[in-house]
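# Fold the following for me, if possible:
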Amino acid sequence: MPSVAPRAPQKSGGLPIVWQLCDRYVLLVGGGEVAASRVVHLAAAGAHITVLAPAQGLHPDVRAWIEDGTIDTYIDDKYCDPSQLVRTNGHDYDMILTAIDDAERSRDVCAWSRARRIPVNVADVPDKCDFYFGSMIRQGPLQVMVSTNGRGPRLARLVRQQIEAAISPYAGDAILRVGVLRAQLRAQAPAPALASERMMWMARVCDAFPMRALARLDDATIERWFSSWLH
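Below is the predicted model of the structure:
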């Protein structure tokens, strides 16, 4: 019987990925409410954040994050020229975001960034975005993003709220403890030949216990489980 070709995936949006920004340098042009929401995401990702915006009109949260060091560098100025889009050492930023009301200047930032192959996001202008910010759920290492690919941010928020209501409040802690368990298992039995067995054992553990129990895993229990598995 001839094999049936798999159905071709339908083009429906962007590629959902987790962008590693830890210790990367990001420029945020703007200091209002939208900029404040961007800082939340960037800080959680461990980025080095530079904000370019006049002091007058700064969102209170942005001002507080400048004062406490969450924002690494603050430039009290309005964007006027591409020379402001380069770090003080002459190097490019790893990412540039704009959250300002000036559409013409936002387009200039986008064009300059793309010419330099720097990923750019212009708030509320989908065709000027190389990536989107979705509606996020965060619980420790757990991240869930809902994106409408720039089509309906309000609907993304509503869907996110429905998903969030279904997630156990212990999920984040459970993932942290399972991560410890997995790392120690690999350290105790690192041989590639044991990879399949390790994976099956971890799957059985995750399936056998509720989130609440996994969140409360202590080191003594982990050690006891290891002894049982190794012997």
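# hey, let's count contacts and neighbours off CA atoms from now on
Noted.
# The longest helix anywhere in the chain: what's the following helix or strand?
Secondary structure of the chain per DSSP state H: the longest helix is helix 171-188. Later in the chain than helix 171-188, the nearest helix or strand by DSSP states H and E is helix 195-208.
# what's the angle from the longest helix of the chain to helix 195-208?
150 degrees (axes from the mean of the first three to the mean of the last three CA atoms, to 10 degrees).
# Can you pull out the residues in contact with helix 171-188?
139-142, 198, 202, 211-217, 222, 226 (CA atoms under 8 Å, 6 or more residues apart in numbering).
# Pick the one among these closest to Glu67.
Glu67 lies nearest to Gly140 out of the contacts of helix 171-188, by CA to CA, at 25.1 Å.
# returning to what we had before: just the buried ones among the contacts of helix 171-188, please.
Buried by 16 or more other CA atoms under 10 Å: Gln139, Arg198, Met211, Leu214, Ala215, Leu217, Ile222, Phe226, out of the contacts of helix 171-188.
# dump the residue contacts of the fifth one.
Listed by CA under 8 Å, 6+ apart, the contact set of Ala215 reads Tyr170, Ala171, Gly172, Asp173, Ala174, Ile175, Leu176, Arg177.
# Next, the structure of the following sequence, for comparison with the previous one:
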Amino acid sequence: MYPIYLQLKNRKCVVFGGGRVAERKVKTLHRYGASVTVISPDLTPELFRMWINAEIICHYRKYHSGDLRGYFLAISATNDPQVNREIYEEAKREKTLINVVDEPENCDFYVPAIVRRGDLQIAISTSGQSPAMAREIRKIMESLFDESYEEALKIVGNIRSHLKEEVDNPVERRRIMDTIVMPQVMASLQNGTIKQVKDKLREWI
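I've put the predicted structure just below:
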């Protein structure tokens, strides 16, 4: 599969199922700005809370034919293989992106394990072969990329914006940015104060 990041802000997404797995999917979609609808006759306490607080839309019932009409993306997390199959087939007809949990052969996309440090996101996928392995790799990556990378990325982003205004030559801008992300500069970004970082940049650039 082709790895890609999707812009889901205000996109209509639907999740079938109201258990713990569905809850994780719903919370992730909501975190990324999707307009999320849940269709299920049962809800976890957390999904019920999100519904009551108008964070999600909920249809408190089982799947009905026609439920996918108008949705950009769907996740089927029911415990009924026949229902999952019907949802998959309708998604194909409606041209809705579909993920059937634990059925990689019935997925247009996989949901990766994610390491997130602010705007830094590292997605780990085993192409549906072993979600457990993806979770273990995520733990390793979380230890390698700690919270300091969030602030470091903010600083780099601010420098990049400044360079766009101050340096007309794109080749020179790229040279400076390449210098900034060298290991020794990254160490300063993570461990030093902003003043120390600026002093170091004057030395290296």
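# Now, the contacts of helix 171-188 of structure 1 that are in helices?
Per DSSP H, these map to helices at Arg198, Met202, Met211, Arg212, Ala213, Leu214, Ala215, Ile222, Phe226.
# If we ignore the residues flanking it in sequence, what's nearest the last one?
In this case it means Phe226 of structure 1. Nearest residue to Phe226 of structure 1 in three dimensions, chain neighbours excluded: Leu185, at 7.2 Å (CA to CA, 6 or more residues apart in numbering).
# Distance of Met200 of structure 1 relative to Ala220 of structure 1?
22 Å (CA to CA, to the nearest Å).
# whoops, I mixed them up, Pro210 of structure 1
19 Å.
# do the same with Arg157 of structure 1
Arg157 of structure 1 is 41 Å from Ala220 of structure 1, by CA to CA.
# In structure 1, what residue corresponds to Val126 of structure 2?
Not Val; residue 126 of structure 2 is Thr. Using TM-score structural alignment as the criterion, Thr126 of structure 2 maps onto Thr148 of structure 1.
# Check which helix or strand the residue lying closest to its match once chain neighbours are set aside maps to.
Using CA to CA, 6+ apart and skipping residues adjacent in sequence, the residue nearest Thr148 of structure 1 is Ala156, 6.0 Å away. Here Ala156 of structure 1, judged by DSSP H and E, is contained in helix 153-166.
# Run through who's touching that helix.
Gly134, Ser135, Met136, Ile137, Met145, Val146, Ser147, Thr148.
# Tell me which two of those residues sit farthest apart.
Ile137 and Thr148 (15.1 Å).
# quick one, which of these two is more surrounded?
Thr148 (19 against 16; other CA atoms under 10 Å).
# Distance-wise, check the more buried one relative to Ser113 of structure 1.
Taking CA to CA as the measure, Thr148 of structure 1 falls 24 Å from Ser113 of structure 1.
# Ser37 of structure 1 too?
21 Å.
# These two - which one has more neighbours?
Higher neighbour count among Ser37 of structure 1 and Ser113: Ser113, with 21 against 15, using other CA under 10 Å.
# mind listing what that one touches?
Here Ser113 of structure 1 is in contact with Ile96, Pro119, Val120 (CA under 8 Å, 6+ apart).
# Let me have these in JSON lines, extended by neighbour count and distance to Ala191 of structure 1.
Shown next, in JSON lines, are these (neighbours: other CA atoms under 10 Å; distance: CA to CA, whole Å):
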{"residue": "Ile96", "neighbour count": "23", "distance to Ala191 of structure 1": "43"}
{"residue": "Pro119", "neighbour count": "17", "distance to Ala191 of structure 1": "39"}
{"residue": "Val120", "neighbour count": "25", "distance to Ala191 of structure 1": "42"}
